[in-house]
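J.: structure for the following, please:
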Amino acid sequence: MLLLIVAAAVLSGAIAYSVFPWLRHFYTDAPLWVAQAPDSCDLHQSSCRVTVPGGWVELSLSPNPIELLTPLSVQVTTSGVSSAGVQVDFSSPDMYMGYNRPTLQATENHGEYVGATSLAICILETMTWEARVLLEQPDGVGAVSFFFTTTRRF
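T.: Below is the predicted model of the structure:
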């Protein structure tokens, strides 16, 4: 009897998984889609634009060049991509640098979001950073990764 109940539960879960894919965002953190800025992108010089399903996403950080322990203005501009909310997750593939994910505020300009943050100092002289733009959409989250390096000056 117990085996029958377990089998029914597993079968029900499999059916729900396949029939209701829009429930995916309730049980996984996996993004709906992922894009990455090309290597030619240099956020120290200017904003970078990446093509995503349905449009594009652009990230700008200022002041330039990007410095550690300095207040940074963050701006994300989108076109063709609807978003109920935008966050930018700053992390490093080199080492854990703590949680740094500001939620950006929509401006009066359609598709424009702004916020502020700063980057922590590290024991490494040169640090690689990933600024991952997370766009909340009706079906889940889309993600765009932008990479840049910083150099500790003190």
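J.: alpha carbons only for contacts and neighbour counts from here, please
T.: Will do.
J.: and Leu11, what helix or strand is that in?
T.: Assigned by DSSP states H and E, Leu11 belongs to helix 2-19.
J.: same thing with Pro31?
T.: When elements are assigned from DSSP H and E, Pro31 belongs to no helix and no strand.
J.: now the strands for the chain?
T.: Secondary structure of the chain (DSSP state E): strands located at 33-36, 48-52, 55-62, 72-79, 85-91, 103-106, 112-117, 126-137, 140-151.
J.: mean neighbour count and distance to Ala16 added to these, as JSON lines?
T.: Shown next, in JSON lines, are these (neighbours: other C-alpha atoms under 10 Å; distance: least, C-alpha to C-alpha, whole Å):
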{"stretch": "strand 33-36", "mean neighbour count": "16", "distance to Ala16": "22"}
{"stretch": "strand 48-52", "mean neighbour count": "18", "distance to Ala16": "29"}
{"stretch": "strand 55-62", "mean neighbour count": "19", "distance to Ala16": "31"}
{"stretch": "strand 72-79", "mean neighbour count": "19", "distance to Ala16": "33"}
{"stretch": "strand 85-91", "mean neighbour count": "21", "distance to Ala16": "27"}
{"stretch": "strand 103-106", "mean neighbour count": "18", "distance to Ala16": "32"}
{"stretch": "strand 112-117", "mean neighbour count": "18", "distance to Ala16": "36"}
{"stretch": "strand 126-137", "mean neighbour count": "19", "distance to Ala16": "21"}
{"stretch": "strand 140-151", "mean neighbour count": "20", "distance to Ala16": "17"}
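J.: another one to check against the first:
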Amino acid sequence: MTETSSPGRPTVLLWAIAGVLLAAVVAVALYKAWPLLNPTLSEVAPLDPSCDLRSGPCEARFGGGESVRFAIEPRSIPVVTPLRLVVQTAGFDVRAVEVDFAGVDMNMGYNRAGLEAVGPGLYEGQGTLPVCVRARMEWEARVLIHTADGISAAPFRFETRRD
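T.: Okay, here's the model as predicted:
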């Protein structure tokens, strides 16, 4: 009796191994990226509902007396246009500052801008808001202050309007 092998069997095995390896690579990438996408926050300042970034800078205060002042220019806050982001901190030993833009009731993907120190407690950078299918979109700009003790966040809400 002669033994015959199926010509498709090695190919199926190779595809199965490739699939398992791909799943493992995706799992490791998600595990490594999770802290970047969802950082653990040591403190979050209370949201000031009277803040209007279109009128001018807004300020958030933390429990320990620290504060963050945030401004966006141009004040009309257009989408798909470079925005100048300005953050002024007081009372923090800052290692880095980022601004994370998130849709309040719609996932708009990863929209985070790193800011550069331009003076004592003063940070500037550029960010861009993506276009949304809605004519009016509510956003939260979360200023992330990286310190030796962790990340403190100051939330600021605003809306964009499309004509």
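J.: picking that back up, for the strands of structure 1, which one sits closest to Leu3 of structure 1?
T.: Each of these was scored for nearness to Leu3 of structure 1 using C-alpha to C-alpha, and the closest is strand 140-151 (34.7 Å).
J.: in structure 2, what residues pair with that closest one?
T.: The alignment of strand 140-151 of structure 1 onto structure 2 (TM-score structural alignment) spans residues 150-161.
J.: quick one: that stretch to structure 1 mean distance?
T.: After superposition onto structure 1, stretch 150-161 of structure 2 lies on average 0.6 Å away from the residues it aligns with, using mean C-alpha distance after the TM-score superposition for structure 1.
J.: leaving out chain neighbours, which residue sits closest to Ser85 of structure 1?
T.: Wrong residue type there; residue 85 of structure 1 is Gly, not Ser. Nearest in space to Gly85 of structure 1, with sequence neighbours left out and distances taken as C-alpha to C-alpha, 6 or more residues apart in numbering, is Glu136 at 5.1 Å.
J.: for that neighbour, give me its contacts.
T.: Ser83, Ala84, Gly85, Val86, Gly142 (C-alpha atoms under 8 Å, 6 or more residues apart in numbering).
J.: that older thread, so which residues make contact with the match of strand 140-151 of structure 1?
T.: Outside of stretch 150-161 of structure 2, the residues that reach it under the criterion C-alpha under 8 Å, 6+ apart are 39-49, 51-53, 58, 60, 68, 77-79, 135-146.
J.: what does Leu30 of structure 2 correspond to in structure 1?
T.: Residue pairing (TM-score structural alignment): Leu30 of structure 2 is not matched to any residue of structure 1.
J.: wait, a helix at Leu30 of structure 2?
T.: Yes - secondary structure assignment (DSSP: H, G, I helix; E, B strand; the rest coil) places Leu30 of structure 2 inside a helix.
J.: ok, now how distant is it from Ala24 of structure 2?
T.: Between Leu30 of structure 2 and Ala24 of structure 2 the distance, using C-alpha to C-alpha, to the nearest Å, works out to 10 Å.
J.: swap in Arg9 of structure 2?
T.: Taking C-alpha to C-alpha as the criterion, Arg9 of structure 2 is separated from Ala24 of structure 2 by 23 Å.
J.: residues contacting the residue mapped onto Pro71 of structure 1 from structure 2?
T.: Taking TM-score structural alignment, the alignment pairs Pro71 of structure 1 with Pro82 from structure 2. For Pro82 of structure 2, the contact set (C-alpha under 8 Å, 6+ apart) comprises Gln126, Gly127, Thr128.
J.: check Asp163 of structure 2 too.
T.: Ala135.
J.: what number of residues are in the vicinity of Gly64 of structure 2?
T.: Gly64 of structure 2: 8 surrounding residues under other C-alpha atoms under 10 Å.
J.: which ones are touching it?
T.: Contact criterion C-alpha under 8 Å, 6+ apart gives no residues in contact with Gly64 of structure 2.
J.: go on, Arg95 of structure 2?
T.: Contact partners of Arg95 of structure 2, counting by C-alpha under 8 Å, 6+ apart, are Ile145, His146, Thr147, Ala148.
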